[in-house]
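Asks: Sequence and predicted model, in that order:
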Amino acid sequence: MTGKVREFLAEHRDAMVAELADWVRVPSVDGVPEHSIDLRRSANWLAAALRHTGFPTVEVWDTEGGPAVYGEWCAEPGAPTVLIYSHHDVRAAKDEEWDETAPFEPKERDGYLYGRGASDAKGQVLAHVWGLRAHLAAGGRRHPAVNVKLLVEGEEETGSAHLRQLLDENRERLRADLIIFSDTLMWRADHPAVCLSMRGTMLAQLEVLGPLQDVHSGAVSGPAPNPIFELSRLLAQLHDEKGRVTVPGFYDDVVEPSPRFRDELAALPYTDADWLERSKTRSVGGEAGYTVLERLWTRPAIEVTSVIGGDPIGPSRAAVPSVATADLSIRYVRDQTGAGIAEQLRHWVADTISDRFEYRLTVPADDAQDPYRTPDDLPAVAVLAEAMREGFGRPAGRMGNAGGGPAVWLSHSVGAPVVFFGTGLPEDRWHDSNERVSIDVLLAGAATLAAFWDRLPSA
């Protein structure tokens, strides 16, 4: 079957790239009002592609934000039912920062397709579409060997604000035996790995308040409480000299990676030089005592993603600002909870900030997306590993995912375990300029999924 799948995908390679490019041209930017119509166009584009593939049931589900696409193809009584999850919304992009092509004018070059959403996550969705088409064509089937449901939301890039409501309202329709979460990275194109975990994610914002209003520095410079200084002092104390977060209690519930998983991570090909080249991170830091891969996939972290104070745009007014603001991105791991971390952070700020300042700390713990780990004994893991071996032509290792997502929400609502499979790579430049996807990886991903559908019924 693998040979027929590869022949089908090779024959349709140009059609797959053209189809993805057509979808990427739709600027489905989430969180920007002027692009709300584009989110609907994107959803309608995917709905048409699913109908063309053969899905007998395809619907666009409205939310107060971006619309989601639901597809259902359940024609094999007694076979497993699988729900595929991903998203079609994309991050905003600035034309002036892209030099390979404009963000929504996709171009194929040197084995890559460049464009916003090419990898995150329209390419991952199209890998599923073409994996199903290859599965049907290679097996001479009229419908898949398993029952397939697909949910592609339109608000992931802004935190999936209405996803839980969507899941609750459609709980029975979404019931499945297994969930495939397709918004993840692989380690390397030449070394596939089965992803077994995802860190949790939560956002926080800290505003430090100084003068009651912006005040001319010539009049008050010296005695005035400058919130930028105080915010900088707080952020500098957030980590110690060993790279550990200093918030009391932050590590109390953190579970150490098992010796087996540490060995599996150590088996992945890694060098600092390769990591720095692909990630564009300039240098290696983080928590002492753990490898880079362990820090990425098994340890919690707090990052500062933005700092604003004074006059960031336009000429300076030479004023001591009244407020300075920092946005924090918190990644946490198994047995930690968003509510627990939020309380720890509140205590830390209250105990650390100078009494010369007031502050506002916003930690929306109710919107946190908790970490998830795939059960070690889940048969689908072994099936996926073997399918990846077929699709990529080499054995698959084991890895985790450094980002976060609604895996726990999906698992609880649908009542099924989650496995992760994505076709992104660290060098695909998600959320950055010149985002791209490897066409060879897309083809291998589609071949993997075709093999997965063939193998899963007998697992």
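Replies: Good, I have the coordinates.
Asks: C-alpha from now on. contacts and neighbour counts both.
Replies: Fine.
Asks: Show me where the stretch 351-459 of the chain has its strands.
Replies: 358-362, 372-373, 397-401, 418-420, 436-438 (DSSP state E, counting those that start in this stretch).
Asks: and of these, who's closest to Ser182?
Replies: Across the strands of the stretch 351-459 of the chain, Ser182 has its closest neighbour in strand 418-420 (6.1 Å, CA to CA).
Asks: what helices or strands is that closest one leaning on?
Replies: Packing partners of strand 418-420 (3 or more CA pairs under 8 Å, 6 or more residues apart in numbering; DSSP states H and E): strand 178-181, strand 193-198.
Asks: try 10 Å this time
Replies: strand 81-87, strand 178-181, strand 193-198, strand 372-373, helix 379-392, helix 407-414 (3 or more CA pairs under 10 Å, 6 or more residues apart in numbering; DSSP states H and E).
Asks: can you list the strands of the stretch 351-459 of the chain in a markdown table and add distance to Arg133?
Replies: Formatted as a markdown table, those follow (distance: least, CA to CA, whole Å):
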| stretch | distance to Arg133 |
| --- | --- |
| strand 358-362 | 46 |
| strand 372-373 | 30 |
| strand 397-401 | 27 |
| strand 418-420 | 21 |
| strand 436-438 | 20 |
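Asks: Ranking those strands by mean neighbour count, which comes first?
Replies: For these, average neighbour numbers computed from mean count of other CA atoms under 10 Å are highest in strand 436-438, which has a mean of 28.
Asks: can you list contacts of it?
Replies: Identification of contacts with strand 436-438 by CA atoms under 10 Å, 6 or more residues apart in numbering yields 100, 106-124, 189, 423-425, 427-430, 444.
Asks: Drop anything exposed from those residues.
Replies: The neighbour count (16 or more other CA atoms under 10 Å) marks 100, 106-108, 112-124, 189, 423-425, 427-430, 444 as buried among these.
Asks: Where helices are concerned, which of the residues you listed count?
Replies: Counting by DSSP state H, the buried ones among the contacts of strand 436-438 place 122-124, 444 in helices.
Asks: Pasting the second one now:
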Amino acid sequence: MADWVRIASVSSDPDRAEDVQKSARWLVQALRRTGFPRAEVWQTDGLPAVYGCWPSNDPGAPVLLVYSHHDVHAVEPSEWRITEPFSPLLREGRLHGRGASDAKGQVMSHLWALRRHLGQRTAPAVTVKYLIEGEEEIGSVHLADLLSAHAGDLSADVVMVSDSMFWSLDEPTVCAMVRGSVTASLTVRGAERDLHSGAVSGAAGNAAVELCRLVDLLSDDSGRVTLPGFYDAVAEASPQVRAGVATLPFHLTDWQAETGAFDAPGEAGFSVPERLWTRPSVEVARLTAGRTDAPALGLIPADAEADLLFRLVPEQRADQVADQLRAWLIEHERPGFTYDLEVSPTISDPYRTPPGHPALAALTRAVSHAYGTPARHIGNGGAAPAAQLARACDAPVLFFGTGLPGDRWHGPDERVEIRALGLGVAALARFLGELPSAAPPSR
């Protein structure tokens, strides 16, 4: 696995495109060494995905499709302290390096679990398929094309998204819901060019000030998003879900230490876990204005830009939220400025695993067995293309990942707990054995 982490498969950096290709080839070889009779690189108009298929000897066995990604988030090497981003280091039970947890470690846990499951077998108890894409960190821009072009190869009875987290190493949990997302770029312009403040200050519009006004208006004093109609479709968590979340051990100081957050502001009336899993939110991912390559020198910036990120919960729809954002902006525009809103085409809907599906019960039993104590259901605060996969494959989606909140995904000194990988291997191996009776093939 360390050799894979050494490959700098940063999908957002065009200069790393060959590294993403190299990462795909590395994974294909790992699949073949494991025993997959079919393992290949699927090229796209962008960056490559990897496909693997190992049929069961039982023609009536169900089909499991595992989805994850082999590309990694961008790095700023100067911010890394423990090791360089692509020089993996094992220290005190953790492997440090970009992608060690998100998501190369998660993919490897599946391979190791499959090897354990095989034992004396010549083939797995279920037909196992892998789709490991190379563009997740840039919005899965060609995933829809892959799902359409390879619909036959990707048919499945159960899909498992392996890009999520445990709650902790000591509390067994199973993710049963992920939030959706809408990302958008908002640009405000107040002049044809940057202006000298000595000549026009107090009389000319400032794009940065106007953008900050809009950002401030996106949420109210109680932490609620202000888009008209935004909460109309929000499904309130059931009393059972809220009670289950309330029983999870949560200590704010521990959570702050793990995540690096200074505090936990958010929607009033909900606990931090409830906000993470059952409530929608809005964030500003980036805010830019003025000269960044030289001193401002008293200039008033002509334009300013913000990248916005909305997290959605069932039963919200990403396309409706995008329309609500457009309507909200029109309502708040002012004379003297121009506004440009670009919504990313890779928006995603939230998804909840069908609560009574036997495959979810089988996964819950497997995680409980690995931990030695009953597992509870939680959500995932991030987003995944679960709804897209569910529609394309016409199959329920499960979630299983070996990440932890303190793994520093997308940040410096990313790491994975070796013990988490071990728990993942134990749970997944058990799950593969239970799936044939829990998910009879529907095709």
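Replies: Happy to help now that I have it. Predicted model only: the values in this text are computed from it and were never measured.
Asks: Just name the closest of the ones in helices among the buried ones among the contacts of strand 436-438 of structure 1 to Pro67 of structure 1, please.
Replies: Lys122 (14.9 Å).
Asks: which residue lines up with His251 of structure 2 in structure 1?
Replies: If you follow His251 of structure 2 across to structure 1 using TM-score structural alignment, you land on Thr271.
Asks: where's that match relative to Asp38 of structure 1, distance?
Replies: Distance, Thr271 of structure 1 to Asp38 of structure 1, by CA to CA, to the nearest Å: 41 Å.
Asks: Same question for Ala407 of structure 1.
Replies: From Ala407 of structure 1 across to Asp38 of structure 1, the span is 26 Å (CA to CA).
Asks: Neighbour count: the two, which is higher?
Replies: Between Ala407 of structure 1 and Asp38, counted using other CA atoms under 10 Å, the more crowded position is Ala407 (26 against 19).
Asks: For Ala368 of structure 1, see how far away the more buried one is.
Replies: Here the distance between Ala407 of structure 1 and Ala368 of structure 1 works out to 11 Å (CA to CA).
Asks: which residues are common contacts for these two?
Replies: In contact with both Ala407 of structure 1 and Ala368: Gly200, using CA under 10 Å, 6+ apart.
Asks: can you tell me the helix or strand for the alignment partner in structure 2 of Val247 of structure 1?
Replies: In structure 2, the residue equivalent to Val247 of structure 1 is Leu227, according to TM-score structural alignment. Assigned by DSSP states H and E, Leu227 of structure 2 belongs to no helix or strand.
Asks: Distance of Leu227 of structure 2 relative to Pro280 of structure 2?
Replies: 12 Å.
Asks: neighbour-wise, which of those two wins?
Replies: Taking other CA under 10 Å, Leu227 of structure 2 and Pro280 do not tie; Pro280 has more neighbours (23 against 19).
Asks: how about the nearest residue to the equivalent of that one over in structure 1, chain neighbours excluded?
Replies: Aligned counterpart of Pro280 of structure 2 in structure 1: Pro300 (TM-score structural alignment). With CA to CA, 6 or more residues apart in numbering as the criterion, Pro300 of structure 1 has its nearest non-adjacent residue at 4.3 Å, and that residue is Tyr332.
Asks: The one you found and Glu303 touch, don't they?
Replies: No: look at Tyr332 of structure 1 against Glu303 with CA atoms under 10 Å: they stay out of range, at 11.4 Å.
Asks: any idea how far stretch 452-459 of structure 1 is from the chain center?
Replies: Its chain's C-alpha centre and that of stretch 452-459 of structure 1 lie 26 Å apart, by CA atoms, centre = their mean, to the nearest Å.
Asks: And for stretch 444-453 of structure 1?
Replies: Relative to the chain's own centre, stretch 444-453 of structure 1 is displaced by 21 Å; criterion: CA atoms, centre = their mean.
Asks: try stretch 34-51 of structure 1
Replies: 20 Å.
Asks: start and end residues in structure 2 for that stretch, please.
Replies: Matched against structure 2 by TM-score structural alignment, stretch 34-51 of structure 1 falls on residues 15-32.
Asks: tell me which residues in that stretch are buried?
Replies: Residues 17-25, 27-28, 30-31 are the ones in stretch 15-32 of structure 2 that count as buried (16+ other CA under 10 Å).
Asks: Now for Asp163 of structure 2: which residues touch it?
Replies: Counting by CA under 10 Å, 6+ apart, Asp163 of structure 2 touches 67-69, 101-107, 380, 382-384, 399-403.
Asks: Same check on Phe230 of structure 2?
Replies: 224, 280, 312, 316-317, 320-322, 324-325.
Asks: ok, now Ala302 of structure 2?
Replies: Contacts for Ala302 of structure 2 (CA under 10 Å, 6+ apart) come out as 188-195, 205-208, 289-290, 337.
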